[in-house]
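In: the amino acid sequence is not available; the structure is as follows:
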């Protein structure tokens, strides 16, 4: 898998994922567990939707 998530996008995904998971753990709605997705894509640096859209925020993959 070629990295396609970089920089600020990656940081925002990780922060949003942690925030949603924390909310779910504190008694938030069940759908808050969706935070696992942005956390995982931010940690891996790869989003499966980006290649389908022909999009990338990683400067190294734009070459």
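Out: Yes, it's here. What you see is a predicted model, and the numbers here were worked out from it, not measured in a lab. Numbering: from 1, shown residues only.
In: C-alpha only now, for contacts and for neighbours.
Out: Fine.
In: distance of residue 8 from residue 42?
Out: Distance, residue 8 to residue 42, by CA to CA, to the nearest Å: 10 Å.
In: putting a second one here so we can go through both:
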């Protein structure tokens, strides 16, 4: 599995994921569990949604 999520993208995903989970806990709403997805993709550095489009936010080595 080749990484396709860069460092800035990973940071943003982590912040959004934590925010969604915190919102879900604060409002006692199960929709906050969606925050697990960006947290997971930030942790492993790979996003399956990028595959069909051939996207990558990683820096390319020149």
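Out: Happy to help now that I have it. Because the structure is predicted, anything quoted here is derived from the model rather than measured.
In: ok, residue 8 and residue 42 of the first structure, which is more surrounded?
Out: Between residue 8 of the first structure and residue 42, residue 42 has the larger neighbour count (other CA atoms under 10 Å), namely 25 against 12.
In: give me the element the more buried one is part of.
Out: Taking DSSP states H and E as the definition, residue 42 of the first structure sits inside helix 36-44.
In: by contact count, what packs against that helix?
Out: If you count contacts as 3 or more CA pairs under 8 Å, 6 or more residues apart in numbering; DSSP states H and E, helix 36-44 of the first structure packs onto helix 7-25.
In: now the helix it packs on against helix 36-44, angle please.
Out: On the basis of axes from the mean of the first three to the mean of the last three CA atoms, to 10 degrees, helix 7-25 of the first structure is oriented at 140 degrees to helix 36-44.
In: how far off centre is helix 7-25 of the first structure?
Out: Helix 7-25 of the first structure sits 8 Å away from the centroid of its parent chain (CA atoms, centre = their mean, to the nearest Å).
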